[in-house]
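>>> Provided below are the primary sequence and the corresponding predicted coordinates.
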Amino acid sequence: MTPLFANGPALQTRALFAVLLAFVVMFLDHRVEGFDRVRPYLNSVVSPIIYAANFPQKFFNWSSESLSSRSDLLAENQRLRESYLVLNERIQRMEFIQRENDRLRALLDSPLRQDFRKMVTEVMAVENNPTSHQLVLNRGIADGVFEGQPVLDENGIVGQITEVSRTTSRVLLITDHTHAIPVRIERNQVRSIAVGSGSLSRLELAYVPHSTDIREGDILLSSGLGQRYPEGYPVAQVTSVISNEGQRFARIIARPFAQLDRVRYLLLLWPPQKRPTDKHQTPMASGVK
């Protein structure tokens, strides 16, 4: 079978011819003065070949840089993501600390009589018994805590100390069904007794005649009777007045000012006659029924 195209010169012959042609061109470029006008045309012819010869190297460099840049970007993105998580956690912690500082500031700035010593304490545990509303605090005899000591939060009266150990103490909340606190109505100074209902959001006034001047929205303050709680501190606000002539007494329901379902930091009060160093002094008259 005859090939379509005749075989050309051998490869070695072609290479030798190209080398000789290159020497001839170099000689003419060096010796012939008019060859300068031909050189631009020759460069234009050779330029595509130079670009083609350099293309693999440039492509390899570009690919390497692209891969390196992508790898660096991925690594930097991972670092930024980790930094974001760390910073976000710090922001959340700072917000938590800010809220805690606000609570403590509200406690310390609460309207206390100047002759009362006060100490901030933290809730360690909450009584799980649904029929008993009690808390455990991280202050005890070593801090001068005594039985019957009043306990407040930034909003009002929380309860009183009923048991004391060396480093802890137990608080009976005002809503416990065994607790009672003498109160007076801020509007007209009418006195009554607020007793615990067993619900953290409800107190009831005991033995109130139907003719007593009590209205919804009235503020109940501690009256100071019984010498357990100091006078004039917020206790609760009347939310309901139910007067049924078929019953001997009106039913008065009030909501405590203290946030009893979410307390964490509390204030312990020492009346002027009861200093923290008086660790063995007999407790004052009980306010527990």
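On my side now, so go ahead.
>>> going forward, measure contacts between C-alpha atoms and count neighbours the same way
Fine.
>>> following the helix ranked longest in the chain, which helix or strand comes up?
In the chain, with assignment by DSSP state H, the single longest helix is helix 39-108. Once the chain leaves helix 39-108, the next helix or strand it forms, by DSSP states H and E, is strand 117-126.
>>> what angle do that next one and helix 39-108 make?
110 degrees (axes from the mean of the first three to the mean of the last three C-alpha atoms, to 10 degrees).
>>> packing partners of strand 117-126?
Where contact means 3 or more C-alpha pairs under 8 Å, 6 or more residues apart in numbering; DSSP states H and E, strand 117-126 is packed against strand 134-137, strand 265-270.
>>> in addition, the following structure is provided for comparison:
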Amino acid sequence: MAYSTFERTPPPFFRQGPSALTRLLLFSALAVLLMALDVRFKVTPLLRQGLSVAIYPLQRAAQAPVDWSRQLGGYLEAPAKAQAEISRLQRANVALSLQAQIDAQLRLENNRLRALLHLQQSLPPKSVAAQISAQAADPFSRTVVIDRGSLQGIELGSPVIDETGLLGQVTRDYPWSAEVTLVTDRDAIVPVQNQRTGERGVVYGEPGLGQGGMELRWMPAAADVHVGDVLVTSGVDGIYPAGLRVARVTSVTRQRDTAFARVVCAPLADVDGGRQVLVLQPLTPLVAGPKVQKSGKTASAPAASATSR
């Protein structure tokens, strides 16, 4: 074989591109540049919206087999569940009929007193029924995805409830879906009021207490709070309507070396297994922006300062 026919370039095993340090510096500079552009020109929300619209058909196609299997399982279990549900609803209807009559009378008296005192009438907020379709894959946040978005009237900051209490708050909205930050997320802040005493406070999501943990912070050691107290939204933040059930106090620890009591709570809503939810219209519309979309704490942050003063 002629010498000129030999391959004179190094084999692929010995070929090397940029060094690992050069690649690290290049990608680090690129990441810093993207963050600077996002802070300066707010390009990430627009990019996220565009990607959401582009991959929505793929998401629906990937979710279709799961939905079909759930529908098939539900169809097979439907008769037995329907009978049990009918029996339960019949018993609940008897108990609720009396409560409805009492509530109607109390609402009438309340409206008369408000009219006498020239106070604004309290109206129930508008709502949109939705269903939890997925749970966020981020292990450091407690968020879920619902199957209703901005095209169905979902707004940023909208409270989300289930049949037992406050579930969370809409922190990102897309055309056909929205992300809900649960009340147990580390960035979740909810102004509350003790239903028994009327004392106001602020509940924080506390992941350090395990899944579904919450903490009522900055309560004085001498505060009248006991195990079993129910906490409801105070309504002072302009986001959550007053009276929504949030959590129940599970433990109160008072120590001599601190001026505050450690109050641990458990959410009343089914943050782990719920599926059907109701999205309420916020009392004060929020302006869309990266701070609101980042986490639920920014939407309720003004309430924390309002209740602490």
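Ah, there it is. Because the structure is a prediction, the values reported are computed rather than measured.
>>> circling back to that earlier point, mind putting the helices and strands packed on strand 117-126 of the first structure into JSON lines with distance to L173 of the first structure?
Converted to JSON lines, these look like this (distance: least, C-alpha to C-alpha, whole Å):
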{"stretch": "strand 134-137", "distance to L173 of the first structure": "6"}
{"stretch": "strand 265-270", "distance to L173 of the first structure": "12"}
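>>> now distance to N188 of the first structure and mean neighbour count too, for those strands, in a markdown table please.
Shown next, in a markdown table, are these (distance: least, C-alpha to C-alpha, whole Å; neighbours: other C-alpha atoms under 10 Å):
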| stretch | distance to N188 of the first structure | mean neighbour count |
| --- | --- | --- |
| strand 134-137 | 32 | 22 |
| strand 265-270 | 27 | 21 |
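>>> now the longest helix of the first structure, how far from the centre of its chain.
On the basis of C-alpha atoms, centre = their mean, to the nearest Å, helix 39-108 of the first structure sits 31 Å off its chain's mean C-alpha point.
>>> rewinding a little: tell me which of the helices and strands packed on strand 117-126 of the first structure sits nearest to V288 of the first structure.
Nearest to V288 of the first structure, of all these, is strand 134-137, at 13.1 Å by C-alpha to C-alpha.
>>> residues in the second structure aligned with that closest one?
Mapped onto the second structure using TM-score structural alignment, strand 134-137 of the first structure spans residues 143-146.
>>> residues contacting that stretch, please?
130-136, 177-182, 185 (C-alpha atoms under 8 Å, 6 or more residues apart in numbering).
>>> from the residues you listed, which is closest to G149 of the second structure?
Nearest to G149 of the second structure out of the contacts of stretch 143-146 of the second structure is S177 (C-alpha to C-alpha; 4.1 Å).
>>> which residues of the stretch 51-200 of the second structure fall in strands?
In the stretch 51-200 of the second structure, the strands defined using DSSP state E, counting those that start in this stretch lie at 127-135, 143-146, 159-161, 166-173, 178-182, 189-194, 200-205.
>>> any chance of a markdown table for those strands, columns distance to A36 of the second structure?
A markdown table is the format used below for those (distance: least, C-alpha to C-alpha, whole Å):
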| stretch | distance to A36 of the second structure |
| --- | --- |
| strand 127-135 | 30 |
| strand 143-146 | 26 |
| strand 159-161 | 32 |
| strand 166-173 | 21 |
| strand 178-182 | 25 |
| strand 189-194 | 28 |
| strand 200-205 | 30 |
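>>> could you pull out the helices for the stretch 201-309 of the second structure?
Assigned helices in the stretch 201-309 of the second structure, in chain order: 290-294, 296-308 (criterion: DSSP state H, counting those that start in this stretch).
>>> mean neighbour count, those: which tops it?
Most buried of those, by mean neighbour count (mean count of other C-alpha atoms under 10 Å): helix 296-308, with a mean of 19.
>>> aligned partner of T121 of the first structure in the second structure?
Using TM-score structural alignment as the criterion, T121 of the first structure maps onto A130 of the second structure.
>>> name the nearest residue to L268 of the second structure, sequence neighbours excluded.
A247 (4.9 Å; C-alpha to C-alpha, 6 or more residues apart in numbering).
>>> relative to Y207 of the first structure, how far out is the alignment partner in the first structure of the one you found?
Residue correspondence to the first structure (TM-score structural alignment): A247 of the second structure is matched to A236. In this view, A236 of the first structure and Y207 of the first structure are 17 Å apart by C-alpha to C-alpha, to the nearest Å.
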